[in-house]
Structures are given as C-alpha cells and as structure tokens.
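Enquirer: no sequence for this one, just the structure:
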C-alpha cells in the first residue's frame, strides 16, 4: 500500500513542483508510532528554505484534500533533503560527482558492501568511489544495479 500511496502522491505533487520550478527528490509514507506520515522532499538549484517548504505544503495539502488519494488520517511534511540527500537515479549520481557519498550494496563488490568516500565518476551505470584506506586512496567501481541505498555524505 505504501508504494501505491507514494506513486499517487508523486503524480499529484509533480505539477505543483513544476509550476514552482522545484524538483521532487523523494517521498516517504510510513507509520511512525501511532501516526502515518507522508514526507515529501523537494529541492531546487538555489536550495530550499522554510518559505518554499511552506508554499509547497500549502498547495500540496489543498490538492491532496481535493483528490483524497490516501485513506485515513496522516501528517504531511514537506522538507529539503538536507545534507544527506538520497541518490536515486542517473541525474542524482551525475550531480553528486565530486562530492562525498555513502553507498550500500545488495551484495559485495571487491569484498565490501558499504562504501563511503568521494564519488569521482558516473559512467555507463557504474559509480566510481575513491575511499581513503590508511595511507592510500583506492577506487571502487560499483554497478548501479547493485546499489541498495545511496546518499550524499558528510564526512
């Protein structure tokens, strides 16, 4: 059910964000304690502040009320992805080249499942991450298809 809610919320949110020249980074729909929370992460080239989040929240809340795609009560939160922005697609990885990342894989790559270091390249569905190991830096090539989660990292 959560995936269906996320997909429907994304379809409703996208025209609002397009109109405001913003990007939909991610959507979460999950139970926290006794409550359901729909969390929408947005961004733009200049960065997102409280004013932008409030504007999107107001418009999105109105549209969600009109279309009523989510059964029951839930809380809506709109925020920026912050310093640890998730990396979900080619555009995200391309934009993160030159930045520190945290990547966890489904299976081992060169004996590791967790990579934290500098993303130096994204080519042909593969990311290259330079990781400092004691006195040297080692480059790891990780196929995108093996990546379980990836995000920007604050080292």
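Expert: Nice, I can see it. Owing to the predicted nature of the structure, the values given are computational and were not obtained by experimental measurement.
Enquirer: CA atoms for contacts and neighbours, from now on please.
Expert: Will do.
Enquirer: so what's the residue lying farthest from the centre of the chain up against?
Expert: Distance from the centre of the chain peaks at residue 135, with 32.4 Å (Cα atoms, centre = their mean). Neighbouring residues of residue 135 by Cα atoms under 8 Å, 6 or more residues apart in numbering: there are none.
Enquirer: before we go on, here's another structure to hold up against the first:
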C-alpha cells in the first residue's frame, strides 16, 4: 500500500472542507486503512462518504486489494488533537496530567493552554462545615497525558 499517496489524498480531500481535520490514519493488517476525521462543528455523514470516495477512487483494487473505513471519533475515546479542545468548549472534561487528575468545564483555549473551571467543597476558613468554592486551572497542552469528554446524562 502506498502510504504517501493515501496521506496526500486525505490531505487534498480535507482541504476542500476546512472545518474538517485528521485525527488518525492507520494502516492495519490485511491492507485495512482506518481514517478518523473530526470537524470544528462535528462531522456530517456525507463528509465521511466524500472522503472515502476521494481516497478510494484514486487507489486501484486490481493492483492491491484493501478495505477502507472513514469515521468520526468515538465519544468515549480521549481527545488526541489540540483542535478537538476548541470544539469542546463548554463541555466537562476529565484531564489527567503527571501531577493530578482534574474534572471541570472547559471554558477557554488560549494559545497552547486549556482552562478548566469547577466547584469544590472545602472546609470553612473559620468554624465547622464546608463551603462551595469555584476553582480554575490553566493546563498546558503538552502536559496533558489524557483528556476525555465526560458524558453527562
């Protein structure tokens, strides 16, 4: 399988719709090609079909048989590309770094940092009991080990 050709075909097809971007491209056993794309405002099914056709039409099954799968990311999988954070502003994320694990609402993406806000119960400064306080954390993207969107029903 000509991997460079497939990569170029995907790049060209994604260039036709700038809100879309590549999450992963895998060449698996038995010539299976797995492409995962995302978009700033989601991925319509017709865009998966268009991308699949754009790649498949340029590859010759007579020369080398293959299977092709184009999909959008699974909501239970971690965020992989920094651009995915921007599209998830307003959602609750579970973010793991080397030092800690934080769960909070993604409120902003600035430069290479994400900002999470959450509420926490802490002991009162004076007296017994607890008080609810608002917390915030600025996390550099390069320190994130794993980040997942928390599904809330």
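Expert: Looks like it came in fine. Everything quoted here is computed from the prediction, not taken from an experiment.
Enquirer: quick TM-score on the pair, please.
Expert: TM-score of the superposed chains, computed with TM-score structural alignment, normalised by the length of the second structure, equals 0.65; 138 aligned residues with a Cα RMSD of 3.3 Å.
Enquirer: centre-most residue in the second structure?
Expert: Central residue of the second structure (Cα atoms, centre = their mean): residue 79, 3.5 Å from the mean position.
Enquirer: who's in contact with that residue?
Expert: Contacts of residue 79 of the second structure (Cα under 8 Å, 6+ apart): 85, 146, 147, 148, 149.
Enquirer: swap the cut-off to 7 Å and go again
Expert: 147, 148 (Cα atoms under 7 Å, 6 or more residues apart in numbering).
Enquirer: wasn't it part of a strand?
Expert: No: with DSSP: H, G, I helix; E, B strand; the rest coil as the criterion, residue 79 of the second structure is coil rather than part of a strand.
Enquirer: any figure for the gap between it and residue 86 of the second structure?
Expert: Going from residue 79 of the second structure to residue 86 of the second structure by Cα to Cα, to the nearest Å gives 11 Å.
Enquirer: which of the helices or strands spans the equivalent of residue 15 of the first structure over in the second structure?
Expert: Under the alignment by TM-score structural alignment, residue 15 of the first structure pairs with residue 12 in the second structure. Under DSSP states H and E, the secondary-structure element containing residue 12 of the second structure is helix 3-15.
Enquirer: identify each buried residue in that helix, please.
Expert: The neighbour-count check on helix 3-15 of the second structure (16 or more other Cα atoms under 10 Å) flags 6, 9, 10, 13, 14 as buried.
Enquirer: isn't the last one right up against residue 20?
Expert: Yes: here residue 14 of the second structure lies in contact with residue 20, judged by Cα atoms under 7 Å, at a distance of 6.1 Å.
Enquirer: and residue 131 of the first structure, what's its match in the second structure?
Expert: Residue pairing (TM-score structural alignment): residue 131 of the first structure is matched to residue 118 of the second structure.
Enquirer: need the helices for the first structure, in chain order.
Expert: 2-19, 50-67, 90-96 (DSSP state H).
Enquirer: now those in a markdown table, with distance to residue 40 of the first structure?
Expert: Output for the helices of the first structure, formatted as a markdown table (distance: least, Cα to Cα, whole Å):
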| stretch | distance to residue 40 of the first structure |
| --- | --- |
| helix 2-19 | 9 |
| helix 50-67 | 9 |
| helix 90-96 | 17 |
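Enquirer: quick one, which of these gets closest to residue 37 of the first structure.
Expert: helix 2-19 (10.6 Å; Cα to Cα).
Enquirer: relative to residue 143 of the second structure, how far out is residue 150 of the second structure?
Expert: Distance, residue 150 of the second structure to residue 143 of the second structure, using Cα to Cα: 19 Å.
Enquirer: which of those two has more neighbours?
Expert: residue 150 (16 against 12; other Cα atoms under 10 Å).
Enquirer: if I look at the more buried one, how far off is residue 22 of the second structure?
Expert: Distance from residue 150 of the second structure to residue 22 of the second structure, counting by Cα to Cα: 22 Å.
Enquirer: now residue 76 of the second structure
Expert: Counting by Cα to Cα - residue 76 of the second structure and residue 22 of the second structure are separated by 18 Å.
Enquirer: so between these two, which is more surrounded?
Expert: A direct count of neighbours by other Cα under 10 Å for residue 76 of the second structure and residue 22 places residue 22 higher, at 15 against 10.
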